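1. Sequence and predicted structure are below.
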Amino acid sequence: MITVFVPSQFGIEPVEATVENLPESWVWLDMNRPSPEEESLVAKLLEVDVPTHEERVEIETSSRLYEEDGALIMSATVLCGTQAGRPITTVATFIVKNARLVSVRYDEPVSFAIARQRALKAGVEAHNGKGMLLVILDAIIDRIADVLELAGSETDQLSSEIFDAESPANAHHNYDDIIRSLGKLGTRQSKIQESLVSLARLFQFLTTREKKLGLTATDRAQVKSLTRDARSLYEFAATLDNKVSFLLEATLGLVNLQQNQTIKIFSVLAVVFLPPTLIASSYGMNFAIMPELHWAFGYPIAVAGMIASALGTYAVFRWRGWL
């Protein structure tokens, strides 16, 4: 799907158009899951090769950020899927040439929808390609910040659930759910860090191409601000990642303690019933000469001995603090 945006009195607005019939004033061409034919038409329109999917997902900076035929081609890893509870990353490519922007993506990041809403508001400097690019990048950073805030709250809640043993609601832990929640948090954190590293490289690339893009002093200040935000968010994400790892290790340790407590109970029970078992085994032997066999009170005495030995062993364990 291709969406074309043109300047308006407030910012930019979408119009109905195709690649074959673009309005002269278009500033942003958003390509979502474009067909090969549409990519070819855009390549001819800009007189530049649109990078293939294989080229865009390569991790080398030179394959993601470069200048070709007067166009700046930048690919960044963008976080998406967090609303559905299945965070993933997708590669979005931005091509800036002649004050126009072309974005190529194969998913629906929330940040792009946020950028569209911002571009429609009055006062937003999105009347050209580089302005719209900064709006999109700012929306991506803001979205990551929102997701990190939510992750921080979820981490604190899980921490309270794991360690607050005095709460009646936490008397019986469901460690299976806790471990799964921590695993999801860890996966999301890794996706966020991957996206932030990619964005930091893109911001650095923009800084070295200030003159090519024609960035104003305000634009340069915004790029520096985005760079600082990306760095601080990465540090926060790394801190959360360490906390999630700690909580996972603590949860596994508590599971081991719980298992050890269960094994300890079985071990104590085995020792408690060992003396009665010894007495019962002794009098279960089939020898002809056993004086106790003819005792009138032999059976109750044997039972009393087994009970006394079990209670005595239990009392010793309680006295030593092993139970």
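-> Good, I have the coordinates.
2. switch to C-alpha atoms for all contacts and neighbour counts from now on
-> Will do.
3. For L202, give me its contacts.
-> Residues near L202 by Cα atoms under 8 Å, 6 or more residues apart in numbering: 65, 74-76.
4. mind listing the strands for the chain?
-> Applying DSSP state E to the chain gives strands spanning 2-7, 12-15, 28-32, 65-68, 71-80, 88-97, 100-105.
5. Nearest the geometric middle of this structure, what residue?
-> By Cα atoms, centre = their mean, the chain has its centre lying nearest to R188, at 0.7 Å.
6. nearest residue to that one other than its sequence neighbours?
-> P87 (5.8 Å; Cα to Cα, 6 or more residues apart in numbering).
7. can I get the strands of the chain in JSON lines with distance to E235 and mean neighbour count?
-> Output for these, formatted as JSON lines (distance: least, Cα to Cα, whole Å; neighbours: other Cα atoms under 10 Å):
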{"stretch": "strand 2-7", "distance to E235": "36", "mean neighbour count": "19"}
{"stretch": "strand 12-15", "distance to E235": "34", "mean neighbour count": "20"}
{"stretch": "strand 28-32", "distance to E235": "31", "mean neighbour count": "22"}
{"stretch": "strand 65-68", "distance to E235": "24", "mean neighbour count": "14"}
{"stretch": "strand 71-80", "distance to E235": "17", "mean neighbour count": "25"}
{"stretch": "strand 88-97", "distance to E235": "19", "mean neighbour count": "22"}
{"stretch": "strand 100-105", "distance to E235": "27", "mean neighbour count": "21"}
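8. here comes the other one, which I'd like you to weigh against the first:
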Amino acid sequence: MLEIFYKDNGQMMVSQSETDFANIPHDKVIWIDLFSPSGEEKRAVESYLGTTIQNRAQAEEIEISSRFSETDEAIFANTSFLIPGPDEYTEETVSFILTGNILTTLRECPLKSFTDLQRRLMAFPKIYDSGHVAFLSILENRIDLDADMVELLSKEINQYNRKVSVGEDISEEFLIDINIIQENTMLIRENIIDKQRVISSILKSANYPQEYRSRLNVLLKDISSLINHTDFGFERLEYLQNTVLGIINLDQNKIMKVFTLVSLLLMPPTLIASFFGMNINFGWFVGHSYWMWVIILVLMLVSLAVIFWVFKHKKMF
């Protein structure tokens, strides 16, 4: 789908047909949004802008040289937007092209930042006098959404921390949930750093207008704060994970202690039973088997009581 946002007599207009390019002057266009475009739509935009739009494989390259590049006529920037899911996040690569005062975006799925910008363009057309303002609005909105995700993760960490503090049973699912939160925290951090690298590269560009650089610097400060927050959250997760593993080790040690004490308690009675059990039919024991069984039982109970008293005296129980 293709959407062309342009100004006409001070009002923001929208066109969804590539044939309208012939009737729209370049200085009137603010934003061209390519949402999972067809080949014809993409070629029409390339012809209108006089530049080539990267394909999806090129946009998803990790190297910074592929995330940002520029020519005399255009600035190309690629970054990833996170989409929250039930348990984890997915990444969607978005391409930005700034040619003169026109912003062109290429994406493959609906994104809240773009929907918000479309609504604001129609509501406040005077604010958006160039594609650079639209570009900054998308980034600012996206950073706010990233901050919301970081805050949500922080609340989840607090919930799991409270569960450990109140002594809830720790299961395998509990550890898996903590690991999922760790993975999401790392993914958010990497995604924020990706935006930091792109914005830093744009600031170094001589083609980017000076009047908008202050807003980019503010974004960099916000990103630095988010990175520090995610680092703190990751440290809390590691501490929480170590605490949980420590509790599990303590529980295992308690179980081993119980088995050890039981085996030690039963050792003397077992020795007495083994010794007399093999010799009950010899010597004096012959003819007195009934009383010998009583004596053996008493000896076993006495030895058990003595061992129990020793353990109790040494506070092993």
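-> Good, I have the coordinates. The structure presented is a predicted model; accordingly, all values stated were derived computationally and were not measured.
9. List the members of the contacts of L202 of structure 1 that persist in structure 2.
-> Counting by both residues aligned by TM-score structural alignment, their matches' Cα atoms under 8 Å, the contacts of L202 of structure 1 that remain in contact in structure 2 are 65, 74-76.
10. picking up where we left off before, which residues touch the residue nearest to R188 of structure 1?
-> 79-81, 187-188, 191 are the contacts of P87 of structure 1 under Cα under 8 Å, 6+ apart.
11. Out of these, which is nearest to A99 of structure 1?
-> Distances from A99 of structure 1 to the contacts of P87 of structure 1, taken as Cα to Cα, are shortest for L79 (26.4 Å).
12. Quick one: map that closest one onto structure 2.
-> For L79 of structure 1, the aligned position in structure 2 is L82, judged by TM-score structural alignment.
13. Please look at that match and N191 and confirm they touch.
-> Yes - using Cα atoms under 8 Å, L82 of structure 2 is in contact with N191, at 7.4 Å.
14. thinking again about what came up before, measure the match of L79 of structure 1 to S113 of structure 2 for me?
-> 11 Å (Cα to Cα, to the nearest Å).
15. what are the ranges of the helices in structure 1?
-> For structure 1, the helices defined by DSSP state H cover 36-46, 53-56, 61-64, 110-119, 129-163, 175-208, 210-213, 217-272, 274-282, 298-319.
16. Looking at these, which is nearest to T93 of structure 1?
-> Once the helices of structure 1 are compared by Cα to Cα, helix 53-56 is nearest, at 7.2 Å.
17. Would you check the span in structure 2 matched by the closest one?
-> Going by TM-score structural alignment: helix 53-56 of structure 1 matches residues 56-59.
18. Tell me the mean distance between the matching stretch and structure 1 once they are aligned.
-> Compared with structure 1 after fitting, stretch 56-59 of structure 2 deviates on average by 2.0 Å (mean Cα distance after the TM-score superposition for structure 1).
19. go on, stretch 172-189 of structure 2?
-> Relative to structure 1, stretch 172-189 of structure 2 is 1.5 Å off (mean Cα distance after the TM-score superposition for structure 1).
20. repeat for stretch 220-228 of structure 2
-> In the superposition against structure 1, stretch 220-228 of structure 2 averages 0.8 Å from its aligned positions (mean Cα distance after the TM-score superposition for structure 1).
21. That stretch maps to which residues in structure 1?
-> With TM-score structural alignment as the criterion, stretch 220-228 of structure 2 aligns to 227-235.
22. buried ones in that stretch?
-> 227, 229-231, 233-234 (16 or more other Cα atoms under 10 Å).
23. ditto for stretch 120-137 of structure 2
-> For stretch 120-137 of structure 2, by 16+ other Cα under 10 Å, it's 121, 128-137.
24. Same question for stretch 35-47 of structure 2.
-> Judged by neighbour count using 16+ other Cα under 10 Å, the buried positions of stretch 35-47 of structure 2 are 35, 37, 41-45.
25. if we can go back for a sec, ok, of the buried residues of stretch 227-235 of structure 1, which one's closest to L182 of structure 1?
-> Using Cα to Cα, these come closest to L182 of structure 1 at Y234, 18.9 Å.
26. picking up where we left off before, out of the kept ones among the contacts of L202 of structure 1, give me the two with the largest separation.
-> Longest span within the kept ones among the contacts of L202 of structure 1, Cα to Cα: L65 and A76, 8.7 Å.
27. And stretch 101-116 of structure 2, end to end?
-> Stretch 101-116 of structure 2 has an end-to-end distance of 20 Å (Cα to Cα).
28. For it, report the contacting residues that lie outside it.
-> Stretch 101-116 of structure 2 has contacts (Cα under 8 Å, 6+ apart) with 26-27, 29-36, 83, 92-98, 130-132, 134-135, 138, 141-142.
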